[in-house]
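Enquirer: below is the sequence, then the predicted model.
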Amino acid sequence: MPGPSTRQHGRRGPLDPVVARARRCLTAALAAPDDASEPRAADSLTTVATGERVDALVACSGGADSLALAAVAAHLVRRGDARIGAVVVDHSLYPDSDQVAADAAARCTDLGLAPVTVERVTVEPAGEGLEAAARHARYAALDASARRVGARVVLLAHTLDDQAEQVLLGVLRGSGTRSLAGIPPQRGSYRRPFLHPDLGLDRADTERVCSAEGLTWWEDPANADRAFTRSRLRSIVLPLLARELGPGVAAGLARTAAIAARDADHLDAEAADLYDRIAERSPGRCVLPIAALRAAPPALLPRVLATAAAHAGADALTRERIGALEALVAPRADTGPGGAGPVPLPGGVTARRLTAGTVGDARPGPAAGVDAAAAGSGTPAAVLELRGPARPDHRR
């Protein structure tokens, strides 16, 4: 890859409209209110003096997408609108990865971002694929870098093409609404300016930004490695769809993600409200009345069950495990023998369908969603109990 350019940063003729749109994307992302669901990086930092903090960090790999984002961020720095640095994560997966990282860092410095650091990580797949292990290592490094400089925001350069690939992956997995929502434009301290619903940029746009700024970029060899499903989607499936269906496929899939995200947010809020109303909770344990679960809208039931499992200490559930919990809720005639459980869940949690009188300290009453008719008739109410490992009996 050629060395960093030493060009001037002033205007050289009319501003490319794609560059202008990219700048609007970043300005909007930085102005967006913070996601209250997670603490900001700067909130957990007490050792960095206020004058040494930066507003944001660009995660830059040296590829066209992240280099375009770095160039756009540098424009805001030159205008005095923000203090923005950059961090380059070297995954050490290729023989020349250290040189690629050093070149990317030099480009960010040349653009005027500061501070610019290189974080070297070790990728160790443990029961997960290489992509997932690299992603976990990368985000750990980004989190640490943001805390070190007190950055309020970490900027990621995902594009509409990345979003389209994510939506297709969700479709292929047979996933639900949340998965079809794709990559969130904002989550906690992380913001993805190029996924702006009205202004978003695709991969060709980011290359155009780099060209307009006089920047050359690095091509990640993993992008062409067809051993990865995402690479096959990128190099074969999406180009085929564009040829057969016309341009705009990526933008259309990105719009689908935005619509699905709104729907998923609403369903998640409804499910959280239902869960709060019916759940009897104690440390490592959750009890839900079967009658209330059976009355729940089908779109809410798996969300409530997943929340209860998480409270009991379970790891993330697969669709198959969610289905097993739904079978516990269904009438016995529908589930057949064994419909009462137990159902093992990842993380050592066990789910069982029991009568309320056999569930330790869990005694849900009508206000918690127990079938009032059953309670009035003296018929034991059925409940779903999810219990984590080695939990004390709270009756003692």
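Expert: Yep, it's here.

Enquirer: make it CA atoms for all contacts and neighbour counts henceforth
Expert: Noted.

Enquirer: can you pull out the strands in this structure?
Expert: Taking DSSP state E, the strands of the chain run over residues 56-59, 84-90, 116-120, 153-155, 186-187, 190-191, 280-282, 285-289, 343-345, 349-355, 382-387.

Enquirer: separation between Pro125 and Tyr139?
Expert: Distance, Pro125 to Tyr139, by CA to CA, to the nearest Å: 15 Å.

Enquirer: comparison target, given below:
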Amino acid sequence: MSGPPPAVAAVRVAVRADLARVAAGAPGGLVLVACSGGADSLALAAATAFEARAAGLRAGAVTVDHGLQAGSAAVAAEAAAACRGLGLDPVVVTRVAVGRAGGPEGAARDARYAALDAQARALGAVAVLLAHTLDDQAETVLLGLARGSGARSLAGMPAERGLLRRPLLGVARATVRAACADEGLTAWEDPANADRHLARARVRHDVLPLLEQALGPGVAAALARTARSLRDDADALDALAAAADVFTDDPGGGSSAAVADLLAPPAALRRRLLRRAALAAGAPAGALTAAHVDALDALLLRWRGQGAVHLPGGAEARRSCGRLVLTRTPDQGTATDS
């Protein structure tokens, strides 16, 4: 008897390996597929439905309706129906309100992840599977490079973080979409994927094809390999920074550290300490860039009596009495970047 088409097999193999790791830590647990109704997430849903039972796991799905396009509720309902047709249970549709902080892409992502986390906890899920592919990872690396956000941003998306898992990061988008077609599934195409007003769409349709044309095939795979390597390095440096953290909580909120203590570690660790402190003070990770960390570093290395450094999310930092002090000012709203 012949096996499944090659694309279907490739997606199933990737999902099988990931579910085996989930099952090792939580046998019999519930895994949820985040399914938008797009080709990538439908292919992931189909593979998860096929592989979960053999892994000793239960499999369901969550569809997030962002409400950003006319007819979004109908699209969400169709995605949920497709998941039920694949045998996933439970299947939940949740509507979110998308804010404006972090731009349209960032705000939608934040709302989606918050909804997935809430549903996972409500249902007692042990994992949430996301359908990001190798090509998505390459796009993320290029976007991080353009922002100048440092090694952590160039490390791309993690394969695992908390409940979130990305089993398809090593599988090309073309393979995943071929699997969706081979499974006979009808996919929805998000209009945002073709909207060149959005940075990711420009990278997908303009930048990566140009790089492939100029440098030859395999650019996306090379960027994904770079991300894996940089993630290992960044994880190691972040662990060292956490162990060497010299910031202490201050009464009334915020934190501070002696300038002399911050100047002692190598630059790679010092900058991570500054970033950790900025995040702890309320700066959103997606809005905190290398330029912000540079401004904090200048308070240590190029001190000329300058005023406070304003950070995203209403946080600010200033040098006072030989200490670097970070505070959050909730009434300020979104501060002007330095």
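Expert: Yep, it's here. All of these numbers come straight from a predicted model, not from anything done at the bench.

Enquirer: how about the strands of the first structure in TSV, adding mean neighbour count and distance to His311 of the first structure?
Expert: Listed next are the strands of the first structure as TSV, based on neighbours: other CA atoms under 10 Å; distance: least, CA to CA, whole Å:
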stretch	mean neighbour count	distance to His311 of the first structure
strand 56-59	26	33
strand 84-90	26	34
strand 116-120	18	34
strand 153-155	26	29
strand 186-187	18	21
strand 190-191	25	25
strand 280-282	17	8
strand 285-289	26	7
strand 343-345	19	12
strand 349-355	21	10
strand 382-387	26	9
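
Enquirer: and those as JSON lines, adding distance to Ala31 of the first structure?
Expert: JSON lines is the format used below for those (distance: least, CA to CA, whole Å):
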{"stretch": "strand 56-59", "distance to Ala31 of the first structure": "12"}
{"stretch": "strand 84-90", "distance to Ala31 of the first structure": "14"}
{"stretch": "strand 116-120", "distance to Ala31 of the first structure": "23"}
{"stretch": "strand 153-155", "distance to Ala31 of the first structure": "11"}
{"stretch": "strand 186-187", "distance to Ala31 of the first structure": "12"}
{"stretch": "strand 190-191", "distance to Ala31 of the first structure": "11"}
{"stretch": "strand 280-282", "distance to Ala31 of the first structure": "39"}
{"stretch": "strand 285-289", "distance to Ala31 of the first structure": "40"}
{"stretch": "strand 343-345", "distance to Ala31 of the first structure": "41"}
{"stretch": "strand 349-355", "distance to Ala31 of the first structure": "42"}
{"stretch": "strand 382-387", "distance to Ala31 of the first structure": "42"}
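
Enquirer: quick one: closest of these to Ala264 of the first structure.
Expert: Distance to Ala264 of the first structure, taken as CA to CA, is lowest for strand 186-187 among the strands of the first structure, at 14.6 Å.

Enquirer: residue range for that closest one in the second structure?
Expert: Mapped onto the second structure using TM-score structural alignment, strand 186-187 of the first structure spans residues 160-161.

Enquirer: so what corresponds to Leu305 of the first structure in the second structure?
Expert: Checking TM-score structural alignment: Leu305 of the first structure goes with Leu274.

Enquirer: next, the contact list for its match, please.
Expert: 293, 296-297 (CA atoms under 8 Å, 6 or more residues apart in numbering).
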